[in-house]
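Novice: Sequence plus the predicted model coming up.
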Amino acid sequence: MSQSRSRRRPFPTDRLRRRDLLRVLGAAPVLPLAGCGGSTESSVAPPTEGGGVWDDAAFRHGVASGDPEQERVILWTRVSNVSGSVPVRWEVALDEAFESVVRSDADPGPSVFRTHTDAGRDYTVKVDAAGLLPGTTYFYRFTVGATRSPVGRTRTAGSGAIDRLRLALVSCSNYSAGYFHAYRVIARQDLDAVVHVGDYLYEGGGEGEIGRPHDPPYEIVTLDDYRRRHAQYRTDPDLQAMTAAHPLIPVWDDHESTNNAWIDGAQNHQPDREGDWEERKLASAIAYDEWLPIRLPDPMNPLRIWRRIAFGDLVELFMLDTRLQRNAPETDTSITGSEANDPSRSMLGIEQRDWLMNGLLNSRDAGMRWRVLGQQTMMAPHRNNPDPSMLPLPYLPPAVVESLGLRQGGGNEGSDNWGAYVFERDTLIRHLRENAISNNIVLTGDVHTGWACDIVEDPYTPFNPITSGVTGAPGYSALTGAGSVAVEFTGMSVTSNNLIDTPGGAALGALWGAAVRGVNPNARYHNPAAHGFVLVDIDRDGASGSFWNVGTVLEPLADGDDGAIDATFRVAHAEAGARFANHLRRV
């Protein structure tokens, strides 16, 4: 049952106090991110080659880069087998042999810095390497004492008029549920960045089916728990390969904290056994900031992760938090009534919603070709479990139904996605339509299954060209896409369970996918039986999403096996003045 409206309040992110951080950290110092504000010059001298207390230093968790901008990028690593305050060298070069070093901790000038790490940030290192060239590939590495990290490759965002952007969309990577094959295949792609829209890790315990039990072996709650879980995930060789090859642009969903979280609680948080929700939420956010190459808009507020990144004049990427900013929990079993349409229910929170709507207008006015929203749960209206009276469907065991977020015999959307916040979704859709903001792409995860959809308020009411075309009233033409304001690519899971993990799952998935498409005119594609990622390829004339299936994740991936593309869907760039531009077609 939903909680009282009187308890719903926006989280005071602008008043997040330093003492709250210190309390969760156990009074450990909060070290500023080098290059992201505040004094960053280390009082510790840079290390000399060899010797010292860092003789056994190691880089067991690899390297990563993230949040590329036109002249800077975040560089990340973690140092093991050390203690105390550890100075860390870093270098950025144009070549893998580091014969052409362009930036390092040794450079003079006020904009360059030395950094160090200690137990206060779990010996993780984040460098905001600035002064780089736009649209350029670089190599980077770290050094502690005589020990060097693996070499990573990254790329800055382009500037000015650029012709192409290639992204990989991933989500839902449960370490105990399977091997991270999608990450291995992504590492070998030609990409500008990887967009991770959440469930980068899972909070539960359990053994799983492949002998990769979670560490710690219980549900994580404290800061130390979250750090241990992040550390375990970062030992995966496929994850290390992907982040060493491409910059990562991440946002969390719920499992980075706990299942079906919202601003004031979570379905999977029990205060009587697991303590204060605010402390647990903050602990999960601090560990996320430490272990992910994310650039916080406010370095002193790890709960503020919504931000935007421009790739020349081609794409403006808005990374959203539709999880820990939502001011109301999931609904009860009926979301088609008044609760889903309650204007007080918000996925984004007022501050983020205003930021997004203003940003979309500014992006249009600045002449950006495309707008891309990276976010967590499905935005397009969809009937996840078609009404049996409309199409005959096979019986699914309750455990499978629950794992897929389905409603047996229903016809409703899930209770934890945008369908439970219909008023705000319709407000956003009207904002796009009434302000003629076209060329909009939404990138989504969460549901473990692949979807390609047009986004419109109501895809089920037959389209009326007189009322809908003029007033924007609900209505949709599946043939022409009239009424749609955006397209959505929802990626399959990296490992989290779907029908492919059940006996006969591939055949059942084909039947189920056809049935779902049959009752959802706006769903151009639905595959509930695949693991993998979506390759998003954007150019000046259009954008496509290719659903890359890597097969089972319960067995190791054979050498040379990169899976295969199941389907590709493309949306064309709108001609000047075109009213309806956002419509997917299979290619």
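Specialist: Here it is on my side, so go on. Bear in mind that the values here come from a model prediction, so they are computed numbers and not experimental data. Numbers count the residues shown, from 1 in each chain.
Novice: Could you use CA atoms for every contact and neighbour count after this?
Specialist: Will do.
Novice: What's the separation between the closest residue to N259 other than its chain neighbours and W418?
Specialist: Closest residue to N259 apart from its sequence neighbours, by C-alpha to C-alpha, 6 or more residues apart in numbering: N268 at 5.2 Å. N268 sits 20 Å away from W418, going by C-alpha to C-alpha, to the nearest Å.
Novice: Take this one as well and set it beside the first:
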Amino acid sequence: MFGRRQLLTGAAALAASRFIAAAQAAPANRAPRLTHDPFALGVASGEPASDGFVLWTRAVGLTEDVRLGYEIASNENFRTIIRSGRIDAPVGRGGAAHLEVRGLPSGRPYFYRFHFGDAVSRVGRAATVAVNPERLRLALTSCQHWEHGWFSAYRDMVEQDVDAVLQVGDYIYEKSFGSGPNVRAFGTPDPLTLDDYRARHALYRTDPDLAAAHAAMPFIVALDDHEVENDYAGVHGGVTVDPAAFLRRRTAAWQAYFEHMPLRPSAWRSGGSLQLFRRFRWGKLATVHMLDTRQYRSVQACSDEKRGGHVVWDCDAVVDPGATMLGARQEAWLDDGLARERGIWSLVAQQTLFSRLVLPQGPDARWSDMWDGYEAARHRALGSLGRPTVRNAVVLGGDVHSFWLNNVIADFDDPRSKIVASEVVTSCLASRNGPAALFDGARSRNSHVRYHDNAHAGYALLDIVPERIDVDLRAIASLIDPAARCFSLERRSIEAGRPGFA
């Protein structure tokens, strides 16, 4: 494990190169001579299913295509190896390997490792989903800024024995921002090219707590804006003005994201797009519908003079029926999935605050980069959440750097309208908190907001059983102390058949 002092001084380019193989890859039938660890960026698992999962690593520092060896065992000491073989790690994908494993018995833990020449990766743990589990423990997380704080909350997730991590966006940050103490620095300018974004992701993977979390738990991921640039919307840049330059930047960022995430190989599509909306089932207990609210969304309402998210007033575009957060195909996919729902709990994981948020600037003021800027799209999503097949809907989100527990109601203009779903929004895992100018006094203006905290970072822990979901908002005691621990900031429960929070 690399020391904190090394991480503090490790700039992105250095992090991407200091652990590489000094001697380049030999053909597959000859063992290469290695002087550094090609697996320094670790291992990861994701896409959990009843018969398998996806395993990931990235062999750094190679200049030609290679094949990595892998082993999957039923015990940590690898005395009983049940699968082994080789997988391609193409240079065109930065040496990334995405191994999709299928055909394993359900409900069991497995251990895996990769090797290349004499180098062997750390051991990772993965697990198949039980056919009909009685309980499920999920961690909901987003927004981890390298400079703003240590990623110590991941240690708490490992200690809490989480079954899966839902990472709903802003896995990396492309820029520095905000005043306050920084614990480390990016050391390079904002990324623009594929190599730039690869280096930024590689830097993140040198964080020991993040690396350990990936090795210990499956991650179910979807990106938001900072994986590319702040507040972009579909094909519209939030910062980059030139459309062609933005699309080049977006394609580079998306490819680097794919190369560093435990996604199915099929997630990367020809033409440079990502397939990120998908479902995960834990038997009859719960279904996670993971959404992508960035790739297909319309440009933010009333953004002609000001790009990206901002407060808008008297803006008719916020109710434009043609505006979308999900795109027509994803909207239909979500509606069809909820119409066919089999789980007791329907968890809709997406990137930002879903509920209406009346702002201090006035009852008509809206923040255009949240669902408030896409009123018709939210109304359509509410219709899908209200399907008779959906017994218990819970919307999960992040992005806003603060904790929220909300009652999702059928008509936000009528506070007495029916509660359709519960909403849990996690704070940032490591970043500055949300803007006080928008969030202070939120509960007094929004009766459906049942809990709000804009002073802590951390994550949300969800314990799911057929009768209820226990929500534990886990706050980190300090972002600048690497030894800081998490504590329970707030505990609430959602009872089956009774949506919302008291």
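Specialist: Alright, I've got the coordinates. These numbers were taken from a predicted model, which means no experiment stands behind them.
Novice: coming back round to it: N268 and W418 of the first structure: which is more packed in?
Specialist: The residue with more neighbours, out of N268 of the first structure and W418, is W418; 23 against 17, by other C-alpha atoms under 10 Å.
Novice: Just tell me what that one corresponds to in the second structure.
Specialist: Aligned by TM-score structural alignment, W418 of the first structure pairs with W371 of the second structure.
Novice: Please name the residues that touch that match.
Specialist: Counting by C-alpha atoms under 8 Å, 6 or more residues apart in numbering, W371 of the second structure touches M325, T352, L353, F354, S355, R356, A377, R378.
Novice: Could you pull out the strands in the stretch 301-450 of the second structure for me?
Specialist: For the stretch 301-450 of the second structure, the strands defined by DSSP state E, counting those that start in this stretch cover 311-312, 345-349, 366-367, 393-397, 403-409, 419-425, 428-430, 449-453.
Novice: same question but for the stretch 201-350 of the first structure, I mixed them up
Specialist: Under DSSP E, counting those that start in this stretch, the stretch 201-350 of the first structure gives strands at 248-250, 261-262, 265-266, 307-311, 315-319.
Novice: what's the mean deviation for the last one versus the second structure?
Specialist: I take that to be strand 315-319 of the first structure. Strand 315-319 of the first structure differs from its equivalent in the second structure by a mean of 1.0 Å after superposition (mean C-alpha distance after the TM-score superposition for the first structure).
Novice: whereabouts in the second structure does that strand align?
Specialist: Aligning strand 315-319 of the first structure against the second structure (TM-score structural alignment) gives residues 286-290.
Novice: Contacts for the matching stretch next, please.
Specialist: With C-alpha under 8 Å, 6+ apart, stretch 286-290 of the second structure has contacts from 222, 276-281, 334, 341-350.
Novice: picking up where we left off before, the strands of the stretch 201-350 of the first structure: which one's closest to N498 of the first structure?
Specialist: Closest approach to N498 of the first structure among the strands of the stretch 201-350 of the first structure (C-alpha to C-alpha): strand 261-262, 21.5 Å.
Novice: State the helix or strand in which V127 of the first structure lies.
Specialist: strand 124-129 (DSSP states H and E).
Novice: After that strand, which helix or strand is next?
Specialist: strand 137-144.
Novice: on average, how far is that following strand from the matching bit in the second structure?
Specialist: Strand 137-144 of the first structure, aligned to the second structure and superposed, deviates on average by 0.8 Å (mean C-alpha distance after the TM-score superposition for the first structure).
Novice: now V123 of the second structure: how far from V66 of the second structure?
Specialist: Look at V123 of the second structure and V66 of the second structure: by C-alpha to C-alpha, they are 21 Å apart.
Novice: ditto for L462 of the second structure
Specialist: For L462 of the second structure, the distance to V66 of the second structure equals 40 Å [C-alpha to C-alpha].
Novice: next one: S106 of the second structure
Specialist: S106 of the second structure is 32 Å from V66 of the second structure, by C-alpha to C-alpha.
Novice: Compare the two (neighbour count), which wins?
Specialist: Higher neighbour count among S106 of the second structure and V66: V66, with 20 against 16, using other C-alpha under 10 Å.
Novice: top helix in the second structure by residue count?
Specialist: Counting by DSSP state H, the longest helix found in the second structure is helix 243-260.
Novice: For the stretch 351-500 of the second structure, which segments are assigned as helices?
Specialist: 375-385, 436-439, 442-445 (DSSP state H, counting those that start in this stretch).
Novice: okay, those, which one's buried deepest?
Specialist: helix 375-385 (a mean of 19; mean count of other C-alpha atoms under 10 Å).
Novice: Run through who's touching it.
Specialist: Contacts of helix 375-385 of the second structure with the rest of the structure, by C-alpha under 8 Å, 6+ apart, involve 318-325, 331, 334-335, 338-339, 354, 371-372, 393, 410, 420-421.
Novice: Now check V127 of the first structure against the second structure: what is it aligned to?
Specialist: Applying TM-score structural alignment, one finds that V127 of the first structure aligns to L99 in the second structure.
Novice: Excluding sequence neighbours, find me the nearest residue to its match.
Specialist: L55 is the one closest to L99 of the second structure (C-alpha to C-alpha, 6+ apart), at 5.0 Å.
Novice: can you tell me the helix or strand for the counterpart of that neighbour in the first structure?
Specialist: Counting by TM-score structural alignment, L55 of the second structure lines up with L75 in the first structure. Assigned by DSSP H and E, L75 of the first structure falls within strand 73-78.
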